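Colleague: Sequence below, structure please.
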Amino acid sequence: MVTMLHNDADLRQRAWDVAAQVVDPEIPVLTIADLGVLRDVAVVDGQVEVAITPTYSGCPAMNMIQLEIELALEREGIRHSKVYTVLSPAWTTDWMSDDGRRKLKEYGIAPPQAASSRRALFGKQTVACPQCGSEDTEVLSEFGSTSCKALWRCRSCREPFDYFKCH
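Modeller: Next comes the predicted model:
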């Protein structure tokens, strides 16, 4: 019995490591682990089950992410996996890794602010430009290149940029 539990733990870790490397199709510099979309991996009756949570309800990337997880697991010899979506608790930007936030900034997308940002206190949001670092920025549209981003512009360097919305 101990051997079986050990094998399940090894399989779970192996499956987690494989799933964690799947990239977000909308922001290919981020993995689903960076985003916090990968919620859990379990082994149930010998079958790998992967739980994912969308960044927002109705996210069109989720079908592609599910397929990419299944394919990645299959390539590693993990067959007959089950990938399912978990909506509760709802995804939050607090689940993003520090590495993921760094990757977003390096990619030219302003990372989400912490839940305790100035906006939470005063209703005013200040977003630093990922190009030049200036906080003299303005929102152009609450809808950016994808539904999880807003379009902003820096008044200093005049460059437009996406801001990953807080949830």
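
Colleague: use CA for all of it now, contacts and neighbours both
Modeller: Fine.

Colleague: Is Arg101 in a helix, a strand, or coil?
Modeller: Under DSSP: H, G, I helix; E, B strand; the rest coil, Arg101 falls in the helix class.

Colleague: buried sites along stretch 2-22?
Modeller: Applying a neighbour-count criterion of 16 or more other Cα atoms under 10 Å, one finds 8, 11-12, 14-16, 18-22 buried in stretch 2-22.

Colleague: Report the two of the residues you listed separated the most.
Modeller: Maximum pairwise distance among the buried residues of stretch 2-22 (Cα to Cα): 21.6 Å, between Asp8 and Val22.

Colleague: Which of the buried residues of stretch 2-22 fall in helices?
Modeller: 8, 11-12, 14-16, 18-20 (DSSP state H).

Colleague: This structure: strands as residue ranges?
Modeller: Listed in chain order, the strands of the chain (DSSP state E) span residues 38-44, 47-52, 82-85, 109-110, 137-141, 149-154, 160-164.

Colleague: one more to line up against the first:
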Amino acid sequence: MVTGTAAEVVGAVTDPELPMITLAELGVIREVRQGEGGVLVTITPTYSGCPAMESIRADIRTALRRAGFGRAEVRTVIAPPWTTDWISESGRRKLAEAGIAPPGAAPVRATGPIPISLSPRPTAVACPRCGHTDTETLAAFGATACRELRRCPACREPFEHMREI
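Modeller: Got it, this is the predicted structure:
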């Protein structure tokens, strides 16, 4: 017995590295098509080397199978490249509630590779706990390459910030 639409099922799957946010809220779900031959899901990774992609594909197939859908195919597309601008407002709120400062607006980019700077940026990042905006970078990378470790001098708490991509 099928429970819910394929899009609802896929949209409820959480990110393995950020379990407080769904793949739909993260903006990696590009399309969910349901037909006689099964379900086709198209996703875009947050970056091309994302180590969670196989887990994401497996989690999507498992969720669809548990909801009663037959054959499920998950395709990965990299164009156009994912951007943090695709994170929904509810996703940004959930990141902040989990202590991860959500990204600001993504840098304007031309077509082609996206440069990621490893040097500190002058961008103000608000502390997700107290809102203080004069935070400092402790490490260029956090738990994943798309996050950095920061500290708030006001509340003295460390936190992660999702980089703008």
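
Colleague: Please identify the nearest residue in space to Ser88 of the second structure, excluding sequence neighbours.
Modeller: Of all residues beyond its chain neighbours, the one nearest Ser88 of the second structure is Glu25 (5.0 Å), with distances taken as Cα to Cα, 6 or more residues apart in numbering.

Colleague: so how many other residues sit close to that neighbour?
Modeller: With neighbours defined by other Cα atoms under 10 Å, the count for Glu25 of the second structure comes to 22.

Colleague: Confirm for me that it is in contact with Arg93.
Modeller: No. At 10.2 Å, Glu25 of the second structure does not count as touching Arg93 under the criterion of Cα atoms under 8 Å.

Colleague: aligned partner of Gly100 of the first structure in the second structure?
Modeller: Here Gly100 of the first structure is matched to Gly91 in the second structure, going by TM-score structural alignment.

Colleague: Double-check its match against Pro19; I have them as touching.
Modeller: No. Using Cα under 8 Å, Gly91 of the second structure makes no contact with Pro19, being 11.0 Å away.

Colleague: More neighbours: those two, which one.
Modeller: More neighbours sit around Gly91 than around the other of Gly91 of the second structure and Pro19, counting by other Cα under 10 Å; the figures are 20 against 13.

Colleague: if I look at that one, how far off is Glu8 of the second structure?
Modeller: When distance is defined by Cα to Cα, to the nearest Å, Gly91 of the second structure is 16 Å away from Glu8 of the second structure.

Colleague: Give me the angle between the lengthiest helix in the second structure and strand 72-76.
Modeller: Ranked by residue count and defined by DSSP H, the top helix of the second structure is helix 53-66. Regarding helix 53-66 of the second structure and strand 72-76, their directions subtend 150 degrees when assessed with axes from the mean of the first three to the mean of the last three Cα atoms, to 10 degrees.

Colleague: ok, and for helix 53-66 of the second structure, which residues are buried?
Modeller: Within helix 53-66 of the second structure, the residues that qualify as buried are 53, 56-57, 59-64, counting by 16+ other Cα under 10 Å.

Colleague: Kindly report the same for stretch 44-62 of the first structure.
Modeller: Along stretch 44-62 of the first structure, these residues count as buried under the neighbour rule (16+ other Cα under 10 Å): 47-55, 62.

Colleague: just to revisit the earlier point, nearest to His161 of the second structure, out of the buried residues of helix 53-66 of the second structure: which one, please.
Modeller: Relative to His161 of the second structure, the closest of these is Met53; by Cα to Cα it sits at 20.9 Å.

Colleague: residues contacting the residue nearest to that closest one when sequence neighbours are not counted?
Modeller: Leaving aside its chain neighbours, Met53 of the second structure sits nearest to Pro45 (6.8 Å; criterion: Cα to Cα, 6+ apart). Taking Cα atoms under 8 Å, 6 or more residues apart in numbering as the definition of contact, the neighbours of Pro45 of the second structure are 28, 53, 76-78, 81-82.

Colleague: hmm, back to that, could you pull up the residues touching the equivalent of the residue nearest to Ser88 of the second structure over in the first structure?
Modeller: Aligned by TM-score structural alignment, Glu25 of the second structure pairs with Asp34 of the first structure. Contacts here follow Cα under 8 Å, 6+ apart; on that basis Asp34 of the first structure touches 96-101.

Colleague: pretty sure Asp85 of the second structure is touching Ala106, no?
Modeller: Yes. Asp85 of the second structure is in contact with Ala106 according to Cα under 8 Å; the separation is 6.0 Å.
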